[in-house]
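1. show me how the following folds:
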Amino acid sequence: MKYLFENIQTVSELIHAREKTILLTDFDGTLTPIRKHPDLAALSEEIRQILIKFTQDKAIFLGIITGRSLKQIKKLVNIQDVLYVGNHGIEMEGPGIRSTCPEAKKARSTLWHIYMKLFKSLRHIEGIYVEDKGLSISLHYRAVKKRGDVEQVSRTLHAITKPFLERNMILLSEGKMVYEIRPPVKWNKATAIQWLLTDYFPLKFNEDVLIIYLGDD
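-> Just a heads-up that it's a prediction; the model follows:
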């Protein structure tokens, strides 16, 4: 893996050599620092102005790909002419596209049931945050201080999700001090980018384009 700021001169030369650059970026941990609570994340004015300049440059196309819900990421960024990809690719909205995975919608009632069970079972633990993102659930334990509580969170989560996992009704993954519960569909950040490269961008751009992705995972 090559790191952007260690190769910035090479990247700059590549950008100026192409007619079009597609810049895709994550949000948490990339455009903003990771916070103890996801509601504390905010886009700085400096970064906001940089992103606005990107959208005003006809040679640059900007997309933000995140695990946050589409509604939430649009509110946090609040910039026009940006491709927003939420819930790890399940939801997309931007120039020429507005899409939600239909299979994911079918899992909504199951996810709500799991959310309520997790909330009721873990609400006594200080620092825990069960986040309902509509078409997925995030279980944040970054602010949980006691090791015993962290272990209880893990045990409770796996006990609640086990029957749904066994019936292939959900997917469970772990990130940076967060568990993600998602519908049993193919979408994640990697598959979302792959779909954009094969099915979305070729319809919009005929030029030889440079594609850059910024992210912490």
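2. every contact and neighbour count from this point should use C-alpha atoms.
-> Noted.
3. residues contacting residue 22?
-> Contacts for residue 22 (C-alpha atoms under 8 Å, 6 or more residues apart in numbering) come out as 60-63, 209-212.
4. farthest pair within those?
-> Pairwise distances across the contacts of residue 22 (C-alpha to C-alpha) peak at 14.4 Å, for the pair 63 and 209.
5. relative to residue 91, how far out is the residue most central in space within the chain?
-> The C-alpha lying nearest the average C-alpha coordinate of the chain belongs to residue 66 (C-alpha atoms, centre = their mean; 1.7 Å). Relative to residue 91, residue 66 is positioned 10 Å away (criterion: C-alpha to C-alpha, to the nearest Å).
6. cool, residue 33 as well?
-> To residue 91, residue 33 is 23 Å away according to C-alpha to C-alpha.
7. comparing these two, which residue is more hemmed in?
-> Regarding residue 33 and residue 91, a neighbour count based on other C-alpha atoms under 10 Å identifies residue 91 as having more, with 25 against 13.
8. which residues are in contact with that one?
-> The contact partners of residue 91, by C-alpha under 8 Å, 6+ apart, come to 69-70, 85, 98-101.
9. how about those, which pair is most distant?
-> With distance counted by C-alpha to C-alpha, no two of the contacts of residue 91 lie farther apart than 69 and 98, which are 13.8 Å apart.
10. who has more neighbours, those two?
-> residue 69 (24 against 12).
11. in three-state terms, label residue 64 for me.
-> Here residue 64 is recorded as strand under DSSP: H, G, I helix; E, B strand; the rest coil.
12. and the contacts of residue 22, which of them are in strands?
-> When DSSP state E defines the strands, the subset of the contacts of residue 22 inside them is 60-63, 209-212.
13. please provide the structure for the following sequence as well, for comparison with the first:
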Amino acid sequence: MTECIRFAVVAILLSLTVIVNCSEEESTGDMSKRVVPTINKAEEFEQKLPGFLNSNKTLCVLLDYDGTLAALCDNPNNTVMDPELEKNLHCLAKNPKVFMAVISGRGLKDVEGKVGIKNITYAGNHGIEIQSPDGSRQDYQLPANVQKSYKSLVDELNKKLNKNGAWVEDKKVSLTYHYRDTASELVEQQKQEAIEIIKRHGFSANQAHAAIEAKPPVNWNKGEAALLILKNNFGNDWQSKTSVVFAGDDTTDEDAMRSLQGIGKSFRVATDPKIETYADFRLPRQELVHDLIRWLCNHSCQS
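-> Prediction:
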């Protein structure tokens, strides 16, 4: 009889383990990259997202800048937003039922100057720098040894690879090595050498559009920044109070898309129809971001 009881207890415990594991899987959802549906025209936002914009919740619009709000340029200093898009962004920012943040790989003051909208949250350097609408800052503090390594990294890249049209964009805590203007026969060699130098200094090297981004070796990214921004503004129960939209075009934006997967709706700007992403939808053209913002603006004005 004792053996039967022991067997029954073990069976019950195993059953409970299975139930817990299944619950965990259901709560976390499918956190893998995959090929996602494409939105090709303006009217498809409403068609494919019926009822998502709940008027009882605050609409939180989180956006990347380069390649998302502004088309990519050979020189990042030359990027500008489309006038109509800028107008609709201002419309959203003024709406008391809308919260807006721009989370960029650029330095904070750089992206703030490019967007130029007051009373919104800005995050620069992939979320390491965060500035609230009132001007207060909540930056992620890099360890002293990482700051020292960063200075050495910038110096070495400038000394060895600031040539043939390539240059180093120093953003004080992270950098971007641009090679868009480098002759095609020289690109691969210089790119690989840049990656080697970046990794040797302990930084991660991420492929961007005709560039390599060097990020510090810390557990912080656009996803962590997005969650912190939402928590700071709406509390620990922000999910029940908000409808979150995120749009981005680059590999670093995938961190935010992953963090928001199953919670909000995110959009990856990408021409590749087979790209795998954590986003919910693919936008094959940057101009479709204009349609997304217009749709959000029109809905928020009606609610």
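14. once they're superposed, tell me the TM-score.
-> Here the TM-score for the pair of chains, by TM-score structural alignment, normalised by the length of the first structure, is 0.85; 211 aligned residues with a C-alpha RMSD of 2.5 Å.
15. and the contacts of residue 91 of the first structure as JSON lines, adding distance to residue 196 of the first structure and secondary structure?
-> Shown next, in JSON lines, are these (distance: C-alpha to C-alpha, whole Å; DSSP: H, G, I helix; E, B strand; the rest coil):
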{"residue": "69", "distance to residue 196 of the first structure": "18", "secondary structure": "coil"}
{"residue": "70", "distance to residue 196 of the first structure": "16", "secondary structure": "helix"}
{"residue": "85", "distance to residue 196 of the first structure": "10", "secondary structure": "strand"}
{"residue": "98", "distance to residue 196 of the first structure": "13", "secondary structure": "strand"}
{"residue": "99", "distance to residue 196 of the first structure": "12", "secondary structure": "strand"}
{"residue": "100", "distance to residue 196 of the first structure": "14", "secondary structure": "strand"}
{"residue": "101", "distance to residue 196 of the first structure": "14", "secondary structure": "coil"}
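16. quick one: which of these is nearest residue 119 of the first structure?
-> Scanning those for proximity to residue 119 of the first structure, where the rule is C-alpha to C-alpha, the winner is residue 69, at 18.8 Å.
17. let me see the contact set for the aligned residue in the second structure for the closest one.
-> Applying TM-score structural alignment, one finds that residue 69 of the first structure aligns to residue 107 in the second structure. Contact analysis of residue 107 of the second structure by C-alpha under 8 Å, 6+ apart lists 124-125, 129, 171-172.
18. leaving out chain neighbours, which residue sits closest to residue 107 of the second structure?
-> Taking C-alpha to C-alpha, 6 or more residues apart in numbering, and ignoring the residues beside it in sequence, residue 107 of the second structure has residue 124 as its nearest neighbour in space, at 4.7 Å.
19. let me know the next secondary structure element after the lengthiest helix in the first structure.
-> Scanning the first structure for the helix with the most residues, using DSSP state H, yields helix 147-166. Later in the chain than helix 147-166 of the first structure, the nearest helix or strand by DSSP states H and E is strand 171-174.
20. next, the mean deviation of that next one compared to the second structure.
-> Here strand 171-174 of the first structure, set against the second structure after superposition, deviates by a mean of 1.9 Å using mean C-alpha distance after the TM-score superposition for the first structure.
21. who touches the helix or strand that comes right after that strand?
-> Next along the chain after strand 171-174 of the first structure, taking DSSP H and E as the criterion, comes strand 178-182. For strand 178-182 of the first structure, the surrounding residues in contact (C-alpha under 8 Å, 6+ apart) are 111, 135-142, 170-174.
22. likewise stretch 95-107 of the first structure?
-> Under the criterion C-alpha under 8 Å, 6+ apart, residues 81-83, 90-93, 135, 169-170, 183-185 lie in contact with stretch 95-107 of the first structure.
23. just to revisit the earlier point, need the contacts of strand 178-182 of the first structure in CSV (columns: neighbour count).
-> Written out in CSV, the entries for the contacts of strand 178-182 of the first structure read as follows (neighbours: other C-alpha atoms under 10 Å):
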residue, neighbour count
111, 25
135, 26
136, 26
137, 25
138, 22
139, 23
140, 22
141, 23
142, 18
170, 21
171, 16
172, 18
173, 10
174, 11
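24. now the strands: where do they sit in the second structure?
-> In the second structure, the strands defined using DSSP E lie at 58-63, 98-103, 121-124, 129-131, 167-170, 175-178, 204-208, 211-215, 242-248, 265-269, 281-283.
25. and the third one, what other elements does it pack with?
-> Using 3 or more C-alpha pairs under 8 Å, 6 or more residues apart in numbering; DSSP states H and E as the contact definition, the elements that strand 121-124 of the second structure packs against are strand 98-103, helix 108-115, strand 129-131.
26. now with 10 Å?
-> The contact analysis (3 or more C-alpha pairs under 10 Å, 6 or more residues apart in numbering; DSSP states H and E) places strand 121-124 of the second structure against strand 58-63, strand 98-103, helix 108-115, strand 129-131, helix 222-234.
27. and the last one, by the same measure?
-> Counting contacts by 3+ C-alpha pairs under 10 Å, 6+ apart, the secondary-structure elements packed against strand 281-283 of the second structure are strand 242-248, strand 265-269, helix 287-302.
28. need those in CSV (columns: mean neighbour count).
-> Converted to CSV, these look like this (neighbours: other C-alpha under 10 Å):
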stretch, mean neighbour count
strand 242-248, 25
strand 265-269, 25
helix 287-302, 18
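29. could you dump these to TSV with distance to residue 54 of the second structure?
-> Written out in TSV, the entries for these read as follows (distance: least, C-alpha to C-alpha, whole Å):
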stretch	distance to residue 54 of the second structure
strand 242-248	7
strand 265-269	13
helix 287-302	10
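30. any idea how far the match of residue 69 of the first structure is from residue 195 of the second structure?
-> With distances taken as C-alpha to C-alpha, residue 107 of the second structure is found 21 Å from residue 195 of the second structure.
31. same thing with residue 214 of the second structure?
-> 8 Å.
32. pull up the overlap in contacts between those two.
-> Jointly contacting residue 214 of the second structure and residue 195 under the rule C-alpha atoms under 10 Å, 6 or more residues apart in numbering are 177, 203-207.
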